[in-house]
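In: structure here, sequence nowhere to be found:
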């Protein structure tokens, strides 16, 4: 099987690249996201069909990445440490500035201890 260059500057290219990294066929990805027709995945990968928000959410989850990466290509895709992602989500969920400052100070202290 010859490898072809995939244009990861497009959303379709990023979907295709992530699918291939997982070793999945278009049919398999379709199954995982609840699409029965593999041609729909081909349309997504060739940017000939718009991907709805609900489908984007499922695609991102199944491909181990974020919607932001799929749409904009601005994150590290599925390569980011899940603990870091969780820490960021927890920080974002804090309601007060005081809570955020306390949490960040704790993180700073831990990093100083490990240095």
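Out: Ah, there it is. Please read these numbers as outputs of a predicted model, since none were measured by experiment. Numbering: from 1, shown residues only.
In: all contacts plus neighbour counts: C-alpha atoms, from now on.
Out: Will do.
In: quick one: the strands in the chain, in order.
Out: Applying DSSP state E to the chain gives no strands.
In: where do the helices sit along the chain?
Out: Remark: helices assigned in the chain by DSSP state H are 11-21, 26-33, 38-45, 53-63, 67-72, 82-93, 97-114.
In: tell me how far the shortest one lies from the chain's centre.
Out: Taking the mean C-alpha point of helix 67-72 and that of its whole chain, the gap between them comes to 7 Å (C-alpha atoms, centre = their mean, to the nearest Å).
In: structure B:
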């Protein structure tokens, strides 16, 4: 059986880390190269976040990469 990835949980962690930094979705989108609309979809799990985007988010939000993936 293949493990499932919980994109909603990943999105919630992205949102929490963004709010910790005091960034709006537009701010964070500009820093990682996407629109605030795309960030909104990622945060609610409507859009699957790519590995490349997750790496950028981890760098910008100053979180370990595994912070987003742990228990997902």
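Out: That came through, no problem. As the structure is a computational prediction, the values presented were derived from the model and not from experiment.
In: TM-score for the pair, please.
Out: The TM-score (TM-score structural alignment, normalised by the length of the second structure) is 0.82; 65 aligned residues with a C-alpha RMSD of 1.7 Å.
In: before we move on, back to that, could you dump the helices of the first structure to TSV with mean neighbour count?
Out: Output for the helices of the first structure, formatted as TSV (neighbours: other C-alpha atoms under 10 Å):
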stretch	mean neighbour count
helix 11-21	20
helix 26-33	18
helix 38-45	17
helix 53-63	16
helix 67-72	18
helix 82-93	11
helix 97-114	11
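In: from residue 34 of the first structure, how far out is the most centrally placed residue in the first structure?
Out: Against the mean C-alpha coordinate of the first structure, by C-alpha atoms, centre = their mean, the closest residue is residue 65 at 1.6 Å. Separation of residue 65 of the first structure from residue 34 of the first structure (C-alpha to C-alpha, to the nearest Å) stands at 18 Å.
In: residues in contact with the closest residue in space to residue 16 of the first structure that isn't next to it in sequence?
Out: Spatial nearest neighbour of residue 16 of the first structure, chain neighbours left out: residue 45 (5.6 Å); criterion: C-alpha to C-alpha, 6 or more residues apart in numbering. Residue 45 of the first structure makes contact with 11, 12, 13, 14, 15, 16 under the criterion C-alpha atoms under 8 Å, 6 or more residues apart in numbering.
In: using CSV, lay out those together with distance to residue 29 of the first structure.
Out: Output for the contacts of residue 45 of the first structure, formatted as CSV (distance: C-alpha to C-alpha, whole Å):
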residue, distance to residue 29 of the first structure
11, 15
12, 13
13, 14
14, 14
15, 10
16, 10
